[in-house]
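1. Next comes the sequence, and after it the predicted model I'd like to discuss.
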Amino acid sequence: MITAREALQRLQEGNRRFVSGTSRLDGLNHQSRRSALTEGQEPFAIILGCADSRVPAEIVFDQGLGDLFVIRIAGNIVAPSQIGSVEFAASRFGTPLVVVLGHTQCGAVHATLEELMRPSPTPQSRNLMSIVNRVRPSIETLMETDLRHDHDALVEHAIRANVRASANQLRHGSALIEELVDDGKLLIVGAEYSLETGMVDFFDGMPQD
């Protein structure tokens, strides 16, 4: 298995190919790859991303079958099932890198901000509110700053605050993950995908040179 730094570099290189339109996926032999993967898998990175249809991790990072262990949920939030999924991949496959991948114009963040600014008179679905309530703590404090007067800036900061909160929850959400991080066997970073440019900006928890 490659190191976390190597995994990160592989994702960055793949995203650059995606942005430049030089994806290598079309040239892969999916049939032979699919056959090889029936014996097992060794994903080199875990991606906890948003369920938004515009942010498919394999395409955004130009990776193929078996390369990524992808967990998708609205708002890239962290709940017990997501923690368990990360634990499973990290411990079972030795995957060294977790990327919490948010994105611009995130609907879950928008819904949370709307709820904070103008609570709906009609009760929202309990299931929908379970997502909003997990996003809420990371961005509530932003409403107490001058950002509340600049909606676009507020949304930008809220999206990144939500990514940071999810990454931090993963780092401290289980004894197993904490142990892997402390032993240098797992790196957890936060990133944001731009719907406008296709670029992924890694901004939280990056290793220091």
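-> Structure received.
2. okay, CA-based contacts and neighbour counts for the rest of this
-> Fine.
3. Show the contacting residues for Val200.
-> 12, 15, 191-194 (C-alpha atoms under 8 Å, 6 or more residues apart in numbering).
4. Distance of the closest residue to Gly198 other than its chain neighbours relative to Gly190?
-> Closest residue to Gly198 apart from its sequence neighbours, by C-alpha to C-alpha, 6 or more residues apart in numbering: Val19 at 5.6 Å. Distance, Val19 to Gly190, by C-alpha to C-alpha, to the nearest Å: 19 Å.
5. The structure to be compared is supplied as follows:
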Amino acid sequence: MKTNKITLSLAVLILGGTTMLFSCKEDPNTIEESTTVQNSLEEQEVVTHVMTKEDQEKLTPQMVIDDLKAGNERFINQRATNRDHSEQVRKTKTGQYPKAIILSCVDSRVPVEDVFDQGIGDIFVGRVAGNFVNTDQLGSMEFATKIAGAKLVVIMGHENCGAVKGAIDKAELGNLTSLLQKIQPAVAAVEEPTEASQRTSKNAVFVDAVIEKNILLNLEETLVQSPVLAEMVENGEIKIVGANYDLSTGKVVFLNE
């Protein structure tokens, strides 16, 4: 009888240990997926090339849009370019020939270069909460295009933007109060819903509408406030487009290309 009890206890201990071992194992599918991505990166040729003046001169605005779209697809599908950043740093120390300038929100969840799979020296990035244009941002865009040769200007907003939500709710805090007022025209321009109770940051549909309207209004404002950029658009030297980044998927949708 005692022997049976000991045997039973050992069996329980062994089974318990086995259960614990199985519970500590990683999901085979997760391991396989992670290994596949890692192997893919290791198999890629390491890119050391950086944008040159010759590269930049060959580009058209539409080619740059297509390049950013392709880069975003790589980002979404975990196929980012394998770059030697140290070598790119060395190669760009004497000059830069970016293909685009992108104005984005400051949101930490929108890493612009990563989102478009761009390397060192590929794009200019300007950032301000709410991605609106002002004199400083417009001057930066003029420098990037007229002087540095970039072929594309992108104004990019994003899903669930805190600055837009703050503007909708008329939040006030130090200098942030003045900043959020720059987004008020977009809030006012979205006519529906009309009920005040629905025009709040809790209404996701309304927030999305204001985010998109804010992008479009700033595209218009860019052309109005910058004769330099407007002339370049008229001459076909550059394009100015809007884009919206989905925090849930990593997808960038271009609005008016």
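-> Yep, it's here. Just so it is clear, the model here is predicted, and its values are computed rather than measured.
6. For the two chains, what TM-score is obtained?
-> TM-score for the superposed chains, counting by TM-score structural alignment, normalised by the length of structure 1: 0.89, backed by 195 aligned residues with a C-alpha RMSD of 1.4 Å.
7. Select from the contacts of Val200 of structure 1 every entry located in helices.
-> Filtering the contacts of Val200 of structure 1 for membership in helices, criterion DSSP state H, returns 12, 15.
8. Could you tell me which of the contacts of Val200 of structure 1 count as buried?
-> The neighbour-count criterion (16 or more other C-alpha atoms under 10 Å) marks 12, 15, 191-193 among the contacts of Val200 of structure 1 as buried.
9. picking that back up, looking at structure 2, which of the contacts of Val200 of structure 1 hold up?
-> Retained in structure 2 (both residues aligned by TM-score structural alignment, their matches' C-alpha atoms under 8 Å) from the contacts of Val200 of structure 1: 12, 15, 191-194.
10. element containing Leu176 of structure 1, please.
-> Taking DSSP states H and E as the criterion, Leu176 of structure 1 maps to helix 175-182.
11. Repeat that for Ala90 of structure 1.
-> Going by DSSP H and E, Ala90 of structure 1 is in helix 80-93.
12. neighbour count winner among Val19 and Gly190 of structure 1?
-> Gly190 (26 against 16; other C-alpha atoms under 10 Å).
13. What lines up with the more buried one in structure 2?
-> Using TM-score structural alignment as the criterion, Gly190 of structure 1 maps onto Gly242 of structure 2.
14. Tell me the spacing between that match and Ile211 of structure 2.
-> Applying C-alpha to C-alpha, the value for Gly242 of structure 2 to Ile211 of structure 2 is 11 Å.
15. Kindly report the same for Ser108 of structure 2.
-> In this view, Ser108 of structure 2 and Ile211 of structure 2 are 17 Å apart by C-alpha to C-alpha.
16. For these two, indicate the residue with more neighbours.
-> More crowded of Ser108 of structure 2 and Ile211, by other C-alpha under 10 Å: Ile211, with 27 against 7.
17. what's the counterpart of Val86 of structure 1 in structure 2?
-> Using TM-score structural alignment, the equivalent of Val86 of structure 1 in structure 2 is Met141.
18. Would you mark the buried spots in stretch 24-38 of structure 1?
-> By neighbour count with 16+ other C-alpha under 10 Å, stretch 24-38 of structure 1 contains no buried residues.
19. Correction: the previous question concerned stretch 114-130 of structure 2.
-> By 16+ other C-alpha under 10 Å, the buried positions in stretch 114-130 of structure 2 come out as 115-130.
20. now the aligned partner of Pro111 of structure 2 in structure 1: how far from Arg92 of structure 1?
-> Counting by TM-score structural alignment, Pro111 of structure 2 lines up with Pro56 in structure 1. Using C-alpha to C-alpha, Pro56 of structure 1 is found at 24 Å from Arg92 of structure 1.
21. out of the two, which sits in the more crowded spot?
-> Pro56 (15 against 11).
22. Output the residue ranges of the helices in structure 1, listed in chain order.
-> For structure 1, helices defined by DSSP H occupy the ranges 4-20, 30-36, 57-60, 80-93, 107-117, 126-139, 151-171, 175-182.
23. Between the ones you listed, which one is closest to Asp204 of structure 1.
-> In terms of C-alpha to C-alpha, the element of the helices of structure 1 nearest to Asp204 of structure 1 is helix 151-171, at 6.5 Å.
24. quick check: angle from the closest one to helix 107-117?
-> Using axes from the mean of the first three to the mean of the last three C-alpha atoms, to 10 degrees, the direction of helix 151-171 of structure 1 lies 110 degrees away from that of helix 107-117.
25. Can you give me the buried ones in helix 151-171 of structure 1?
-> 154-156, 158-168, 170-171.
26. Likewise for stretch 191-207 of structure 1?
-> Across stretch 191-207 of structure 1, burial judged by 16+ other C-alpha under 10 Å covers 191-193, 198-202, 204.
27. same thing with stretch 6-25 of structure 1?
-> Neighbour-count burial for stretch 6-25 of structure 1 [16+ other C-alpha under 10 Å]: 7-8, 10-12, 14-19, 23.
28. ok, the closest residue in space to Val78 of structure 1 that isn't next to it in sequence to Gly184 of structure 1 distance?
-> Nearest non-adjacent residue to Val78 of structure 1, counting by C-alpha to C-alpha, 6+ apart: Ser166, 5.7 Å away. Counting by C-alpha to C-alpha, the gap from Ser166 of structure 1 to Gly184 of structure 1 is 20 Å.
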